[in-house]
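J.: Sharing a model that was predicted from the sequence below.
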Amino acid sequence: MTAKLPGQATLGVMGGGQLGRMFVHAAQSLGYRTVVLDPDADSPAGVVAHQHIRAGYLDETGLAELAAQCDAITTEFENVPAQALARLAERRFVAPAGASVAICQDRADEKAHFAASGVVCAPYAQIRNEAELAAVPDDLLPGILKTARMGYDGKGQSRVRSRAELATAWNELRNVPCVLEQMLPLALELSVISARNEAGDIVQFPVQQNLHRDGILAVTQVPAPNVSAELAAQALASAACIAAQMQYVGVLCVEFFVLQDGRLIVNEMAPRPHNSGHYTMDACDVSQFDLQVRAMAGLPLGTPRLHSPTVMLNLLGDLWFDAQGVERTPAWDQVLALPGTHLHLYGKASARPGRKMGHLNITAASAALAGDAARAAARILGLSTEW
């Protein structure tokens, strides 16, 4: 795409969730006009964009309107149909490309891409039929059975310890194509967020240390407290290779496991800004959403810098209900009275358990101070302080 200066172009996004909302805000801060395509009339991104096209992701009329309105188009989540992005690319610049998103949509293709990038993942086997189920090597058990497509935040996954449990779990998943991964002894989880442009320039944020609860990200800490400089450099280099191998354009998050023996293993990737990068909105001089805008608009990426140690707490809908299940408003006044707190709510109409409603970034002059304030906020909200 020829660079479109701020105020001279319209940027579109497929998907109207919170990631689209934060992208729209970042684009508007540079003066871009924004258009969102999403079927939900009350989508968080649609209500803040200049224009909201209410249509399904494969609706030909909606796609044609989006292409007519925009100079460049991106996606806010990986399950937007890759063929829709390919159709849009016939008329407009699309980043990331449909081919890149398609790789991220299928765990088997994703793992093959990791191998082609020279990055090690957990031992695995594909299960697409009864013959492949029977041929699973014994050393992959115990393991984690994951649907090849449409799984996120722990959905579409089952832990299995034996062949009998594996067969039962595959039946419960309705015999859809799956990947069985060997269960490995994990020490901690990391992620790396990179932004890459058409010219192949890449910039990266510092390595993020993450804690998941029930398969959903709960806490991110930066700088990563338990990661050596050597391990961080390996993670950054691996993420850069993964992006370059598919000539990726846009923001890419790559998640890693650190094993108890110190080895780094790639887990999965997301072709978009990521929950674990939300801290960049307050702890860095440019955010992951700013870089998403710059990459798709052909602007210089710059070099993002972390100016404050930070802790990010994910805010799920559970916080909106007391122990008796009665809905209430969390004590935001008490939380915001703490030093360095930055509350981001996504404008969702209703809360429900497990639904991502917002996040809280805590910044401070030191990692210790950020941790202290984050734990104080967690206690006010009734969240675990164990991280």
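T.: The structure has been received and is ready for your questions.
J.: can we go C-alpha only for contacts and neighbour counts from here?
T.: Fine.
J.: So what's the residue count around the residue lying closest to Arg33 once chain neighbours are set aside?
T.: Closest residue to Arg33 apart from its sequence neighbours, by Cα to Cα, 6 or more residues apart in numbering: Thr10 at 4.5 Å. Using other Cα atoms under 10 Å, Thr10 has 21 other residues around it.
J.: Who are the contact partners of Thr10?
T.: Contacts for Thr10 (Cα atoms under 8 Å, 6 or more residues apart in numbering) come out as 32-35, 69-72.
J.: and if you look at Gly118?
T.: 238, 241.
J.: Can you say which helix or strand has the closest residue to Gly302 other than its chain neighbours in it?
T.: Excluding its sequence neighbours, the residue lying closest to Gly302 (Cα to Cα, 6+ apart) is Val203, at 7.6 Å. Element membership for Val203 (DSSP states H and E) is strand 202-204.
J.: now that strand: how far from the chain's centre is it?
T.: For strand 202-204, the separation from the chain centroid amounts to 16 Å (computed by Cα atoms, centre = their mean, to the nearest Å).
J.: Can you name every helix or strand that that strand contacts?
T.: Applying 3 or more Cα pairs under 8 Å, 6 or more residues apart in numbering; DSSP states H and E, one finds that strand 202-204 contacts strand 186-196.
J.: which other helices and strands contact the strand it packs on?
T.: Under the contact definition 3+ Cα pairs under 8 Å, 6+ apart, strand 186-196 sits against strand 202-204, strand 208-213, helix 229-245, strand 250-259, helix 288-297.
J.: Looking at the ones you listed, spot the one closest to Pro44.
T.: Of all the helices and strands packed on strand 186-196, it is helix 288-297 that lies closest to Pro44, at 15.4 Å by Cα to Cα.
J.: Now find how far off-centre the closest one is within its chain.
T.: With Cα atoms, centre = their mean, you get 15 Å for helix 288-297.
J.: Toward the C-terminus, what is the element adjacent to it?
T.: Next element after helix 288-297 (DSSP H and E): strand 310-316.
J.: who's in contact with that following strand?
T.: Residues outside strand 310-316 that contact it (Cα under 8 Å, 6+ apart): 217-223, 276, 278-279, 283, 352-364, 367, 370-371, 374.
J.: Okay, one more to line up with it:
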Amino acid sequence: MSAAPILPGPVEGRRLATLGVMGGGQLGRMFVHAAQALGFQTAVLDPDPTSPAGRASDVHIATAYDDEQGLAQLMQRCEAITTEFENVPAGALATLAAQRPVAPAPTAVAIAQDRIAEKAHFAACARDTGVGPAPYAVIEAEADLARVPDRLLPGILKTARLGYDGKGQVRVDDRAALAAAWERLGRVPCVLEQRLALRDELSVIVARGADGAVVHFPVQRNLHRDGILAVTEVWSGNVPDTLAQRAVAATRAIAAQLHYVGVLCVEFFIVDDGSADGALVVNEMAPRPHNSGHYTIDACDVSQFELQVRALAGLPLAAPRQHSAAVMLNLLGDLWWRDGQPVTPDWAGVLALPGVRLHLYGKHTARPGRKMGHLTVTAADAQAAIATARVAAQRLGIAPWR
């Protein structure tokens, strides 16, 4: 990263500074909005000519992520470049990093792209923090199946690469099911995790600068359905203090040992170990802003996207403050369908509720399981936020969660 900050707004003797992002989805769109609000121009590289971020950006380079001409154009236009998803080719990021500041670094993204490397990193960090991954085994060849310890079954078999939102994961109960699942996944490198008794799911979002400065948001409590985030709840006291402190410390250590620059989200499980609060296990990390942090736009004085912009530009990282209790509901494409027929969600009924903010991502086609937007409910206290979120969920046809 450059030692000199990239300043926003007009600066004598040069054009407006431009920040680039690899990826044109909703995370890129919200990054673009945050960058533009601070006075930067933006450029997006994404092959989809109708991508949400591309249509919001000052410049949209509609090429493949590894297209040489597209990468050259992005480098020519931008002072610094980030990514909005972890599966962007690490080689393309390395090409960009040879000429421009890139945050997060290609090496950090490469680790997040590979569950085997990711879990090894978590295990190394656990020596300092005491918070590590679930017991696991690496399966890269048929001989590895026979070496799996009995204690890892029942378990969950996950592909080492290209798994997200519950994809590339199979629950297995015994060795026969494990062998069949590995065959069904194409005999690709995988990790087998011991299946644990889960009490809850948490996530922590930090922003880290090139100077090592780190700030974090409050610990978020999450609910997933079918492997996709459904609900995030954040307010003071929502997570036991001891667990929250350990989760933040573990996330900071994971970022520091990667020499990370940018916004990083780490997801955790609370597992039932017989204690009052339960034990903390690290699940996975996302080298970018995260779905569970979308509430920060409306419930905090600095959003995760503004911190992504600041970290990329080398600007000060102000510690964010949450000013309202918040419940965030993911809006999937399922809401636009009922009994196989297209419907229009009751937006008027939802927007009539106090403290409700609707964010739709500009996607033209609603499909089941596709993230179309999110709804954030803010209130002075947790009870009010929950009550309003329940009414909003009912009006939209979202299943209750409490």
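T.: Yep, it's here. Everything numeric here is computed off the predicted structure, so don't read it as measured data.
J.: re the thing from before, which residue lines up with the residue nearest to Arg33 of structure 1 in structure 2?
T.: Aligned counterpart of Thr10 of structure 1 in structure 2: Thr18 (TM-score structural alignment).
J.: In structure 1, what residue spans correspond to helices?
T.: For structure 1, helices defined by DSSP state H occupy the ranges 18-29, 60-69, 82-89, 98-104, 107-116, 130-134, 163-172, 229-245, 280-283, 288-297, 332-336, 367-381.
J.: Can you tell me which of those helices is most buried?
T.: helix 288-297 (a mean of 27; mean count of other Cα atoms under 10 Å).
J.: which bit of structure 2 covers that helix?
T.: Taken onto structure 2 by TM-score structural alignment, helix 288-297 of structure 1 occupies residues 304-313 there.
J.: One more: stretch 86-94 of structure 1?
T.: Across structure 2, the stretch matching stretch 86-94 of structure 1 (TM-score structural alignment) is residues 94-102.
J.: what do you get for stretch 135-155 of structure 1?
T.: The aligned range for stretch 135-155 of structure 1 is 147-167, by TM-score structural alignment.
J.: what's the matching stretch in contact with?
T.: Stretch 147-167 of structure 2 is contacted from outside by 87, 113-116, 135-137, 168-175, 178, 181-182, 185, 188-195, 226-229, using Cα under 8 Å, 6+ apart.
J.: Please apply the same query to stretch 49-56 of structure 2.
T.: The contact list for stretch 49-56 of structure 2, computed with Cα under 8 Å, 6+ apart, reads 23-30, 32-33, 43-46, 60-62, 361-363.
J.: If we use 7 Å, what do you get?
T.: Defining contact as Cα atoms under 7 Å, 6 or more residues apart in numbering, one finds that stretch 49-56 of structure 2 is touched by 24-26, 28-29, 32, 44, 60, 62, 361-363.
J.: Kindly report the same for stretch 279-294 of structure 1.
T.: Applying Cα under 7 Å, 6+ apart, the set of residues contacting stretch 279-294 of structure 1 is 22-23, 26-27, 195, 250-251, 273, 277, 300-301, 304-310, 312, 361, 363.
J.: Have a look at how far, on average, the strand holding Val203 of structure 1 is from structure 2.
T.: Mean deviation of strand 202-204 of structure 1 relative to structure 2 after superposition (mean Cα distance after the TM-score superposition for structure 1): 0.2 Å.
J.: picking that back up, neighbours around whatever residue of structure 2 lines up with the residue nearest to Gly302 of structure 1, how many?
T.: Per TM-score structural alignment, the equivalent position to Val203 of structure 1 in structure 2 is Val215. Neighbour count of Val215 of structure 2, defined by other Cα under 10 Å: 18.
J.: Enumerate every residue touching Val215 of structure 2.
T.: Taking Cα under 7 Å, 6+ apart as the test, what Val215 of structure 2 contacts is 206-208, 317, 319.
J.: Just the buried ones from those residues, in PyMOL syntax?
T.: Buried residues within the contacts of Val215 of structure 2, by 16 or more other Cα atoms under 10 Å, are selected in PyMOL with:
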select buried, resi 206+207+208+317
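J.: ok, so of the contacts of Val215 of structure 2, who is nearest Arg221 of structure 2?
T.: Nearest member of the contacts of Val215 of structure 2 to Arg221 of structure 2, counting by Cα to Cα, is Val206, at 15.3 Å.
J.: Can you tell me, leaving aside adjacent residues, what's nearest to that closest one?
T.: Using Cα to Cα, 6+ apart, the nearest residue to Val206 of structure 2 is His216, at 4.2 Å.
J.: What of Pro133 of structure 2?
T.: Once flanking residues are discounted, Pro133 of structure 2 sits nearest to Val282: 4.8 Å by Cα to Cα, 6+ apart.
J.: what residue of structure 1 matches up with that neighbour?
T.: Here Val282 of structure 2 is matched to Val266 in structure 1, going by TM-score structural alignment.
J.: Isn't that match up against Ser117?
T.: No - Val266 of structure 1 is beyond contact range of Ser117, at 11.1 Å (criterion: Cα atoms under 7 Å).
J.: Which residue of these two possesses the greater neighbour count?
T.: For Val266 of structure 1 versus Ser117, neighbours defined as other Cα under 10 Å are more numerous around Val266 (22 against 18).
J.: which residues sit in contact with the more buried one?
T.: 119-121, 255-257.
J.: try Ala244 of structure 2
T.: By Cα under 7 Å, 6+ apart, the contact set of Ala244 of structure 2 is Val219.
J.: What is the aligned counterpart of Lys119 of structure 2 in structure 1?
T.: In structure 1, Lys119 of structure 2 lands on Lys111 (TM-score structural alignment).
J.: Distance-wise, check the closest residue to that match other than its chain neighbours relative to Ala295 of structure 1.
T.: Distances taken as Cα to Cα, 6+ apart put Cys121 closest to Lys111 of structure 1, at 7.0 Å, once the chain neighbours are dropped. Distance check for Cys121 of structure 1 against Ala295 of structure 1: by Cα to Cα, to the nearest Å, it reads 28 Å.
J.: what do you get for Asn197 of structure 1?
T.: Per Cα to Cα, Asn197 of structure 1 is found 5 Å from Ala295 of structure 1.
J.: where do the contact lists of these two overlap?
T.: Going by Cα under 7 Å, 6+ apart, residues that sit against Asn197 of structure 1 and also against Ala295 are 249-250.
J.: quick one: contacts for the spatially most central residue of structure 2?
T.: Closest to where the C-alpha atoms of structure 2 average out (Cα atoms, centre = their mean) is His290, at 2.6 Å. Residues counted as contacts of His290 of structure 2 (Cα under 7 Å, 6+ apart) are Cys265.
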